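Below are the sequence and a predicted model for it; my questions follow.
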Amino acid sequence: MQQIPNLENDDFIEKYQVKGQLGRGSYGAVYQVIDPNGQIYALKCIYKSRFKEVNGQVGNLIQNEVDALQKLESQYIVKLISTFYSDYQGESLFCILLEFCEGGNLLEYLIQQQDTFNQQNAIIFFKQILQGMKEIHQKRIIHRDLKLANILIHKDQIKIADFGFCHILNSDTSQINLNLGTLGNQAPEVLDDQPYGLKSDMFSIGVILYQLLFLAYPFSIKNQETFLDEVSNSNPPSFKKNGRKVEQYLEDLLTKMLRKDPANRLDWTDLFKSKLFQNSYSCILKMIQRNFWFINNR
């Protein structure tokens, strides 16, 4: 048996017809499927037999993903439609049916739009990511694999996806120990095998903002040692990559989000008090004032 399901185009999984593969991960693959009514979905498939691997850790991760998606309702998070088991070539598949996002992922989008993607575009996407992540953290969920490739685009709106590494904190726990994620996006405390909590995601969010603004990683991803050295000794990172410059308040925001020590890293309260959101309020206020002026002077 193959480790990851390899479905063929036009295969059927229950009533869903496979139209192509969207991606592959450590334990499963995601396919574009269509139902008898012509509705398109994304279908994540994992062999049930793999649930027992790593002392049952694989099964726990898959259950965490489903539990997390069932808790989340934000328009900026990919929606869970249903889960079910299905037989495929004599093997039992566990299937997660998800909302389909036709725009691909944010990494692909940035590569395609790099010549025209600017600070204003970055801020629009980033604020949507923050709205989704705010609900995730309010539900005490650590995503643990936040990166551009796991943020999808649907009708010009972002959708945070791939909760395969997430962890739901219980009422008695604020930190965990398990090195999961992607080098370059992981917080240093995760790589150092130190206890970590929700603030680890804040580091990853900072990496994403940096990538949106500069189209590059803030620190070297050559290897783990080089990455940790730069986080420790070259922090804050350069704010002049790829010939791009940003406003000072964004540099200040990145500096606080990418701090090595999670205790000193920016939290949600300070983030929403930052100039990033003050600017939004100011723009809305000016728009309201202009509308009142227009009404009163007609």
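All right, it came through fine. What you are looking at is a predicted structure, and each value in this text was computed from that prediction instead of being measured.

alpha carbons only for contacts and neighbour counts from here, please
OK.

Do you have the strands of the stretch 1-150 of the chain handy? List them.
Assigned by DSSP state E, counting those that start in this stretch, the stretch 1-150 of the chain shows strands spanning 12-13, 16-24, 28-34, 40-47, 80-88, 91-99, 141-142.

Now render those strands as TSV, adding mean neighbour count.
Listed next are those as TSV, based on neighbours: other CA atoms under 10 Å:
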stretch	mean neighbour count
strand 12-13	18
strand 16-24	17
strand 28-34	22
strand 40-47	23
strand 80-88	15
strand 91-99	19
strand 141-142	24
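
want to compare, so here's the second one:
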Amino acid sequence: MRYDDNLKCLRLEGGEPPKDYLLVLMMDRLLVELYDQAGSGKGKNSSVFVAMDPNSEEPDYVVKFCNDHDKLIGSIHEKKRMRFDREIRALLKAVDYHKNAFLLNIVDHGTEKIGGYSFKYYVMEKADYDLGTFLAREKLSLQQKIVLCDGILKALMALHEIGIYHRDLKPDNIFFVGDQWKIGDLGFIAFREEDFDIDDRTEKIGPTGLLSPEATNKAFANRNNPEFEIDCIIDDKSDVFQLGKLFWYIFQGAIPTGQLIFDDFRIGDLDIFNNIIIPMLQYAKLRRPNIVQLDNNFEPIRKKFAVV
């Protein structure tokens, strides 16, 4: 990829012939403004653009830049660049293990010089819409909701099969592409095989309202008193808990909190409530299913609602 700072366009050079694409901002500010704020440490972790072929001959792509360029010094900026690198590494791993059908596909990646600053970036396929947008405008039958939950479950299962935990599941990070739901935004992922923790000790990992108990405790619990033994490890079972909250949101548009009883579950299906939702939303990890067990629990629901 080559970026033209004057024309505000980029060239994706992998094709024959190379194509020039116009950049259209998707987020709230231009990337090229970032180097005017060097050292401020403010703003989102990344800026996302649509790359459009002016001649409409090629599909649109999305380009995601890490906001923390090479001139921003310090452990905070270094960690953000490291997380961006890990996101790219996870996407490439999905390609290597043939799981990329369940994630937004990566097309290109590297570092680009813009205005005297080096920005990490990657290029990916463009989604049609995200889950939050879809649920805000569509009225779904119960069977359609089951199909939707099943598609997201399979995508998360593919991620876990290659040893990656998402840890930031929310409607904004689930995308529809073509005819399939895919997972995106891997900025908070963890790799199962790694023996070091990139997270700060009390860092909030995950979306507000959908945090697992261990993510909540990591950020807010009394961890200084040795009297208390508190699980603050955010892993595959944390994804299952977040997915349970996401399923509840899909079924009835609310975020589940407090002690849940069947009367709270307005769709009125006891099998889904007892065998899917309640096991996923257990406080203790040992009582939650892993992703394979959850998939097995889901099989009778698929048969009941004729979901293939």
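In hand now; what should we look at? Note that this is a predicted model, so its numbers are computed, not measured.

about what we covered before: for residue 234 of structure 1, find the nearest of the strands of the stretch 1-150 of structure 1.
Nearest of the strands of the stretch 1-150 of structure 1 to residue 234 of structure 1, taken as CA to CA: strand 141-142 at 26.5 Å.

quick one: that closest one aligns where in structure 2?
Using TM-score structural alignment, strand 141-142 of structure 1 corresponds to residues 164-165 of structure 2.

roughly how far is that stretch from the heart of the chain?
The chain centre lies 11 Å from the centre of stretch 164-165 of structure 2; the measure is CA atoms, centre = their mean, to the nearest Å.

Comparing it with structure 1, how large is the average distance?
Comparison of stretch 164-165 of structure 2 with structure 1 after fitting gives an average deviation of 1.1 Å (mean CA distance after the TM-score superposition for structure 1).

about what we covered before: of all the strands of the stretch 1-150 of structure 1, which one comes closest to residue 215 of structure 1?
Using CA to CA, the nearest of the strands of the stretch 1-150 of structure 1 to residue 215 of structure 1 is strand 16-24, at 22.7 Å.

all helices of the stretch 101-250 of structure 1, in order?
106-113, 119-138, 188-191, 199-214, 224-233, 248-257 (DSSP state H, counting those that start in this stretch).

could those helices go into a markdown table alongside distance to residue 149 of structure 1?
Listed next are the helices of the stretch 101-250 of structure 1 as a markdown table, based on distance: least, CA to CA, whole Å:
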| stretch | distance to residue 149 of structure 1 |
| --- | --- |
| helix 106-113 | 5 |
| helix 119-138 | 13 |
| helix 188-191 | 20 |
| helix 199-214 | 10 |
| helix 224-233 | 20 |
| helix 248-257 | 20 |
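
Would you mind finding the most buried of the ones you listed?
Ranked by mean neighbour count under mean count of other CA atoms under 10 Å, the helices of the stretch 101-250 of structure 1 are led by helix 199-214, which reaches a mean of 24.

What is the corresponding segment of structure 2 for it?
Aligning helix 199-214 of structure 1 against structure 2 (TM-score structural alignment) gives residues 237-252.

returning to that earlier point: distance to residue 250 of structure 1 added to the strands of the stretch 1-150 of structure 1, as TSV?
Shown next, in TSV, are the strands of the stretch 1-150 of structure 1 (distance: least, CA to CA, whole Å):
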stretch	distance to residue 250 of structure 1
strand 12-13	47
strand 16-24	33
strand 28-34	35
strand 40-47	35
strand 80-88	34
strand 91-99	33
strand 141-142	24
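
These: which one's closest to residue 155 of structure 1?
Where the strands of the stretch 1-150 of structure 1 are weighed against each other on CA to CA, the nearest is strand 91-99, at 12.3 Å.

Can you report how many residues neighbour residue 36 of structure 1?
9 (other CA atoms under 10 Å).

Is residue 266 of structure 2 in contact with residue 254, as I believe?
No: if you go by CA atoms under 8 Å, residue 266 of structure 2 and residue 254 don't touch, sitting 10.7 Å apart.

Give the aligned equivalent of residue 264 of structure 2 in structure 1.
For residue 264 of structure 2, the residue aligned by TM-score structural alignment is residue 240.

Equivalent analysis for residue 141 of structure 2, please.
Checking TM-score structural alignment: residue 141 of structure 2 goes with residue 118.

so how far is residue 278 of structure 1 from the residue nearest to its match when sequence neighbours are not counted?
The shortest distance from residue 118 of structure 1 to any non-neighbouring residue, by CA to CA, 6 or more residues apart in numbering, is to residue 213 (7.1 Å). Using CA to CA, to the nearest Å, residue 213 of structure 1 is found at 19 Å from residue 278 of structure 1.
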